[in-house]
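S.K.: Take this sequence and fold it.
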Amino acid sequence: MIVLLPPSETKRVGGDGPALSLDALSSAELTDTRRELVDDLVALAADRPACRTALGISASQDAEIDRNASLRTSATLPAIHRYTGVLYDALDVESLRGASAARAQTRLAVVSALFGLVRAGDRIPAYRLSAGSKLPGRPTMAARWKPALEPVLAGIAERELVVDLRSGSYAALGKVPGAVTVDVVAERPDGRRSTVSHFNKAHKGRLARALAGTRSEPADAAAVAAVARRAGMRVERRDDHLTVVVPA
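M.R.: Predicted structure coming up:
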């Protein structure tokens, strides 16, 4: 089983690993697209106004541009430790121990706008680029990634179950045939439901943690739902889609 996570806008800075080596990342089929995007970001960092526009940031966030300028030379961290924020706080991978930690390393992966698919242990630097970024004179992120990323994801889906926890913009970078998908809804005492927005990531992080550490090997949506229920989550299933229901 592979659990696909979205990246986060916020990232830990620094690192304890060597500079980025694209050839060392998993899914070598993505190397050419990764290299093109790294080259584009490094070049764009020389034009701060254009870079701010493309990345959707203000002058107070110019440190993000500096990080992009240093993509080839700055220190790296494993991808699963690079990303921060609500989902990754709930996942809390650092607290996993022993066999659970080892399983998390093999099961967790992130789909990002800069690197495409990276596994938990792939070492990457801090950067700024989102699925909605539009680099000057370049196609959209989805247009750039789909031709390379979708065959990789399809190949994984042929071998093992994929649980797709990505948000819409990152799911658009590459579809996964037959993946188990998940949404989160809040239910009021009278039974009315609404889509969870702010805490959606937290509940998906809880699910990712349960799936990362479980001793079982889920092979379908029903088994994924069973893992979630053992973790105390209320889950409904319809075919390959799961709905996590939380109190409003």
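S.K.: C-alpha from now on. contacts and neighbour counts both.
M.R.: Fine.
S.K.: quick one: contacts for the most far-flung residue of the chain relative to its centre?
M.R.: Using Cα atoms, centre = their mean, the residue of the chain lying farthest from its centre is residue 190. It sits 34.6 Å away. Counting by Cα atoms under 8 Å, 6 or more residues apart in numbering, residue 190 makes contact with nothing.
S.K.: want to put them side by side, so please do this one too:
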Amino acid sequence: MPKFIAILSPAKTLDMSCIHKAKMSNSRLASQTKLLALKMKNCSSLELATLMKISDKLSQLNVERWQAFGDKKNVTASAVFCFQGQVYKGLDASTLDKKALDFSQDCIRILSGLYGLLRPLDKIEAYRLEMGTRLKTDKGKNLYEFWGDAITALLSKDIKKIDAQWVLNLASQEYCKALNLDQLGVPIINTTFLERSGGKTRFVSFSAKTARGLMARWLCMSKPKKLDDCKKFNVGGYKFDFSMSENTTLVFVKNKVA
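M.R.: Reported below is the predicted structural model:
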């Protein structure tokens, strides 16, 4: 069993044509997902464009997605294979072997505006609903208020199930805000990925997203047993920086190649 749980953000871009033989699992906050889907089905293309700040073309695509959502004929696939952003390019789940995938099912959790909290192999339908969306529901003025403590409670249950000793935060601030970290009962370890060039060290969003995925992949393959083991992460040119790290923040730096 893993000694930790790592949390990730989802991706905006999806590929529902992915095919993988890994057995899919069911998401565990289905009743809340259904409520949100019903709410979104009633949105027009213009309303979606305004709510989600997306183009007319994207809003029309998502109108079609929401109208099809929940239909038994609608395509479903495992979340970790569907998501296509930089994080998931780094994770590259389709090339993980069965042991690593099984391990990921216990130790990787994906925060989601629609599904709340996903395991890698949980099946999803095509959607776009970012956690920061100001969608008004009976529970409040945005998705943070809609989800309340439900995501935190489920993650706490997962932590207790495997007796996890820490949570590694690989998620963005937008998604991490959906959790009440003080209620998890274990240390929350943040991660920062930086680039060094010309004597200066800086944060590069594109590279950091890829690095989060690389770290998640490394966790599934290396299976660290204690927090100090995570400092051994050295993929993609990244190395642990002792001087910049703190007790609750692991900093990794790579030298940018000119």
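S.K.: re earlier: which element is the residue farthest from the centre of the first structure on?
M.R.: Under DSSP states H and E, no helix or strand contains residue 190 of the first structure.
S.K.: Same question for residue 34 of the second structure.
M.R.: helix 30-41.
S.K.: how about residue 56 of the first structure, what's its partner in the second structure?
M.R.: Using TM-score structural alignment, the equivalent of residue 56 of the first structure in the second structure is residue 53.
S.K.: On the three-state scheme, residue 198 of the first structure is what?
M.R.: Under DSSP: H, G, I helix; E, B strand; the rest coil, residue 198 of the first structure falls in the coil class.
S.K.: What is the neighbour count of it?
M.R.: A count of neighbours around residue 198 of the first structure, defined by other Cα atoms under 10 Å, yields 9.
S.K.: ok, for the aligned partner of it in the second structure, nearest residue in space, not its chain neighbours?
M.R.: Correspondence of residue 198 of the first structure to the second structure, assessed by TM-score structural alignment: residue 206. In space, and not counting its chain neighbours, residue 206 of the second structure is closest to residue 86: 7.2 Å by Cα to Cα, 6 or more residues apart in numbering.
S.K.: returning to what we had before: which strands and helices sit next to the helix holding residue 34 of the second structure?
M.R.: Judged by 3 or more Cα pairs under 8 Å, 6 or more residues apart in numbering; DSSP states H and E, the packing partners of helix 30-41 of the second structure are helix 56-68.
S.K.: which parts of stretch 197-214 of the first structure are buried?
M.R.: For stretch 197-214 of the first structure, a neighbour-count test (16 or more other Cα atoms under 10 Å) marks 199-214 as buried.
S.K.: and if you look at stretch 144-160 of the first structure?
M.R.: By 16+ other Cα under 10 Å, the buried positions in stretch 144-160 of the first structure come out as 144-146, 148-150, 152-154, 156-157.
S.K.: Now, those that are in helices?
M.R.: Mapping those onto helices (DSSP state H) picks out 144-146, 148-150, 152-154, 156-157.
S.K.: possible to save those residues as JSON lines with distance to residue 10 of the first structure?
M.R.: Converted to JSON lines, these look like this (distance: Cα to Cα, whole Å):
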{"residue": "144", "distance to residue 10 of the first structure": "23"}
{"residue": "145", "distance to residue 10 of the first structure": "22"}
{"residue": "146", "distance to residue 10 of the first structure": "24"}
{"residue": "148", "distance to residue 10 of the first structure": "26"}
{"residue": "149", "distance to residue 10 of the first structure": "23"}
{"residue": "150", "distance to residue 10 of the first structure": "26"}
{"residue": "152", "distance to residue 10 of the first structure": "26"}
{"residue": "153", "distance to residue 10 of the first structure": "25"}
{"residue": "154", "distance to residue 10 of the first structure": "29"}
{"residue": "156", "distance to residue 10 of the first structure": "28"}
{"residue": "157", "distance to residue 10 of the first structure": "29"}
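S.K.: dump the residue contacts of the residue nearest to residue 160 of the first structure when sequence neighbours are not counted.
M.R.: Distances taken as Cα to Cα, 6+ apart place residue 1 nearest to residue 160 of the first structure, at 5.4 Å, with adjacent residues excluded. Listed by Cα under 8 Å, 6+ apart, the contact partners of residue 1 of the first structure are 107, 160-163, 217-219.
S.K.: any idea how far the aligned partner of residue 164 of the first structure in the second structure lies from residue 228 of the second structure?
M.R.: The alignment partner of residue 164 of the first structure in the second structure, by TM-score structural alignment, is residue 169. Distance of residue 169 of the second structure to residue 228 of the second structure, given as Cα to Cα, to the nearest Å: 15 Å.
S.K.: ok, those two, which is more surrounded?
M.R.: Taking neighbours as other Cα under 10 Å, residue 169 of the second structure and residue 228 compare with residue 169 leading, 21 against 9.
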